[in-house]
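*Asks:* my questions are about this predicted structure, shown below with the sequence.
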Amino acid sequence: MTTYLTTPQGRHIAYHKTPGREPGVVFLGGFRSDMTGSKALHLQAWAEATGRAFLRFDYSGHGASRGAFVDGCVGDWREDAAAVIEVLTEGPQVLVGSSMGGWIALLLARYMPERVAGLIGIAAAPDFTERMWESEFSLADRTTLLEEGVVLRPSDYSDEPYPITRRLIDDGRRNLVLDQPLPVPMPVRLLQGTADTDVPPSVAFGLFDHIESPDLRLTLVKGADHRFSTPACLELITNSVDDVLHNCDAVVSDDTGLLQKSNIG
């Protein structure tokens, strides 16, 4: 049976909560993904085995949550995430954001830092709507978007194209995190596959340089793609969560960060 939370904005969000000790862990999924993916379920199994509180959910218009995907935007999905954290968790949480979920995690760290104990970004995709507009859209795409309000884009994960709306692009510009200083005053771990063609390593390097954090590390996994869901990658995710949980209360004076490389893909 699916459990729903009604947000202050009136959206109905499906979620699954695993009870356990705090700080808890919250999984933030990617664009057009849902809470039944391998990373979310792996984290739930880890939480159940370790007695850690864990929360996974679907943004509005995603998975089991209500609403139409085409009506949503990053700002809406940030509000959804904020609502489930405020209502369904206690105290600071470790956020695990996959792809777009990494962008949303960074927004939450900006707007509600008191509820964020640490952050793990898996192929984090901050400001992806702006990169899409500037680097991926053809002139025909831009014209269609401006005139019709929506353009259909092919997907590597589905036979059906997915809609990109003008609202999504416009709202994305109101939620950029790379156009201004980005202080994240808690432990941050960025995980990135070198074979990721959806969010290439250059995005991770740029984010690593841009984030201001007292405890920041970037781990590259050679050969891993955007799914980042091989057994070795899943183990790296839970190891990173363990690392952040062990260090979330530490204050590190050196803000230069660390860069690690891994060949476990």
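*Replies:* Yep, that arrived. Please read these numbers as outputs of a predicted model, since none were measured by experiment. Numbering: from 1, shown residues only.
*Asks:* going forward, measure contacts between C-alpha atoms and count neighbours the same way
*Replies:* Will do.
*Asks:* how much space separates the most centrally placed residue in the chain from Ala195?
*Replies:* Centroid-nearest residue in the chain: Gly101, 1.6 Å away (criterion: CA atoms, centre = their mean). For Gly101, the distance to Ala195 (CA to CA, to the nearest Å) stands at 19 Å.
*Asks:* likewise Pro126?
*Replies:* Between Pro126 and Ala195 the computed distance is 18 Å (CA to CA).
*Asks:* neighbour count winner among those two?
*Replies:* Pro126 (27 against 18; other CA atoms under 10 Å).
*Asks:* got the residue ranges for the strands in this protein?
*Replies:* Along the chain, counting by DSSP state E, strands occupy 3-6, 12-18, 21-28, 52-57, 93-98, 116-122, 150-153, 162-165, 182-183, 188-193, 211-212, 216-221, 258-262.
*Asks:* and here's the other structure:
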Amino acid sequence: MAAVGLAAWRSCVSCGRAAAAFDPHHGLGAILTRKPQRAPWRLPACRQKTSFSFLNRPDLPKLAYKRLKGKSPGIIFIPGYISNMNGTKAMALEEFCRSLGHAYIRFDYSGVGNSEGNLEECTVGKWRKDILSVIDGIAVGPQILVGSSLGGWLMLHAAIARPEKVMALVGVATAADALVTQFNQLPVEVQKEAEIKGTWNLPSKYHPDGFYRVQYSFIKEAEHHCLLHSPIPVSCPMRLLHGMKDDIVPWYTSMQVADQVLSTDVDVILRKDSGHRMKEKADLQLLTYTIDDLIDKLSIVVP
């Protein structure tokens, strides 16, 4: 894995802080000043209530989604573990895409939010199918996938499965293999207890109970979708944002992803004071400027 010392430091006007941008194939870069090419985007003053639609799938749960029609490339937001499509980042990106006139989709995984399905029966593999269903059944034309936490893991799988439609990736605290890695780092007796009980209580400050109850079967099935043990066949441009104060998914996980993907157009941007969710105003501005840059880059080759 590449060391932090290989990072090139960029001063981000949008966030007013230093952020590290790592390109594993080009080494040290020049110090750059980021300037948005469009009028500065601002967070919406309040959230508006919006209706959602359902994607009908034969023999699979219906998926709730919200879609904005607009220009290509479209943006698809892939939420984190048990997160729904009404989170801060999902809603902020909708406002951002609306302001630019670009197509946008946010959705709920099966078993989560307004989608059908039983959460206890859900797996990484089933959620992977959910994303592919959205790409195949709702999205029109080329897409930029924005994956948050576990959604970052799943966006990699979607890019592998649909390279002709996925033009770029943006990960926020990308949790590739994270649940499996964390479980395997537990003491053997704790792993055995989870196997016997059938559940693992994953500590989390984001859940009112102080933990998520994860099915043991979910962990074992997720092992079949791990990616970091070998080269990842993703060749599109990729931007990986990560907070250095992330206490859920270590920031070096994004470095591992950057090291493993085949793409030569990869940046890892580290924010020193940000945590796992990266939903503060400066984090969201960094995210939207990053997507804006990718849209400009892709507009050269995408009609």
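*Replies:* Looks like it came in fine. The model shown is predicted, which means the values in this text are computed figures rather than measured ones.
*Asks:* can you pull the contacts of the residue nearest to the centre of the first structure?
*Replies:* By CA atoms under 8 Å, 6 or more residues apart in numbering, the contact list for Gly101 of the first structure reads 28-31, 121, 124-125.
*Asks:* picking that back up, which among the strands of the first structure is found nearest to Val87 of the first structure?
*Replies:* For the strands of the first structure, distance to Val87 of the first structure was read as CA to CA. The smallest value, 8.6 Å, belongs to strand 3-6.
*Asks:* which part of the second structure matches the closest one?
*Replies:* Strand 3-6 of the first structure corresponds to residues 53-56 in the second structure, going by TM-score structural alignment.
*Asks:* mean shift between that stretch and the first structure?
*Replies:* With mean CA distance after the TM-score superposition for the first structure, stretch 53-56 of the second structure departs from the first structure by a mean of 1.5 Å once superposed.
*Asks:* show me what counts as buried in that stretch.
*Replies:* Using 16 or more other CA atoms under 10 Å as the test for burial, stretch 53-56 of the second structure gives 54-55.
*Asks:* same deal with stretch 230-243 of the second structure?
*Replies:* Buried, per 16+ other CA under 10 Å, within stretch 230-243 of the second structure: 232-243.
*Asks:* run through who's touching it.
*Replies:* With CA under 8 Å, 6+ apart, stretch 230-243 of the second structure has contacts from 156, 159-160, 163, 166-174, 251, 254, 258, 260-276, 278, 287, 290.
*Asks:* kindly recompute the last result at 6 Å.
*Replies:* 160, 167-173, 251, 260-263, 265-271, 274-275 (CA atoms under 6 Å, 6 or more residues apart in numbering).
*Asks:* so it corresponds to what in the first structure?
*Replies:* The aligned range for stretch 230-243 of the second structure is 180-193, by TM-score structural alignment.
*Asks:* how far away from the center of its chain is that stretch?
*Replies:* A distance of 12 Å separates the centroid of the chain from that of stretch 180-193 of the first structure, by CA atoms, centre = their mean, to the nearest Å.
*Asks:* now do stretch 73-87 of the second structure
*Replies:* With CA atoms, centre = their mean, you get 8 Å for stretch 73-87 of the second structure.
*Asks:* which outside residues touch that stretch?
*Replies:* 102-108, 113, 142-151.
*Asks:* end to end on that stretch, go ahead and measure it.
*Replies:* 22 Å.
*Asks:* what span of the first structure is that stretch aligned with?
*Replies:* Using TM-score structural alignment, stretch 73-87 of the second structure pairs with 23-37 in the first structure.
*Asks:* cool, stretch 259-271 of the second structure as well?
*Replies:* With TM-score structural alignment as the criterion, stretch 259-271 of the second structure aligns to 209-221.
*Asks:* next one: stretch 280-297 of the second structure
*Replies:* Going by TM-score structural alignment: stretch 280-297 of the second structure matches residues 230-247.
*Asks:* report the buried residues of the matching stretch.
*Replies:* 233-238, 240-241, 244-245, 247.
*Asks:* okay if I get those residues as CSV plus distance to Gly37 of the first structure?
*Replies:* CSV is the format used below for those (distance: CA to CA, whole Å):
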residue, distance to Gly37 of the first structure
Cys233, 14
Leu234, 12
Glu235, 15
Leu236, 16
Ile237, 14
Thr238, 15
Ser240, 19
Val241, 18
Val244, 22
Leu245, 23
Asn247, 27
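*Asks:* those: which two are farthest apart?
*Replies:* The widest separation within these (CA to CA) is 20.9 Å, between Cys233 and Asn247.
*Asks:* counterpart of Gly117 of the second structure in the first structure?
*Replies:* Match for Gly117 of the second structure (TM-score structural alignment): Gly67.
*Asks:* biggest helix in the first structure by residues?
*Replies:* If you go by DSSP state H, the first structure has its longest helix at helix 231-247.
*Asks:* tell me the average deviation of it from the second structure after fitting.
*Replies:* Mean deviation for helix 231-247 of the first structure: 1.0 Å (mean CA distance after the TM-score superposition for the first structure).
*Asks:* report the inter-axis angle for that helix versus strand 116-122.
*Replies:* 160 degrees (axes from the mean of the first three to the mean of the last three CA atoms, to 10 degrees).
*Asks:* residues making contact with helix 231-247 of the first structure?
*Replies:* Nothing outside helix 231-247 of the first structure qualifies as a contact, by CA under 6 Å, 6+ apart.
*Asks:* the closest residue to Gly24 of the first structure other than its chain neighbours: what's it in contact with?
*Replies:* In space, and not counting its chain neighbours, Gly24 of the first structure is closest to Ala53: 4.4 Å by CA to CA, 6 or more residues apart in numbering. By CA under 6 Å, 6+ apart, the residues touching Ala53 of the first structure are 18-21, 24.
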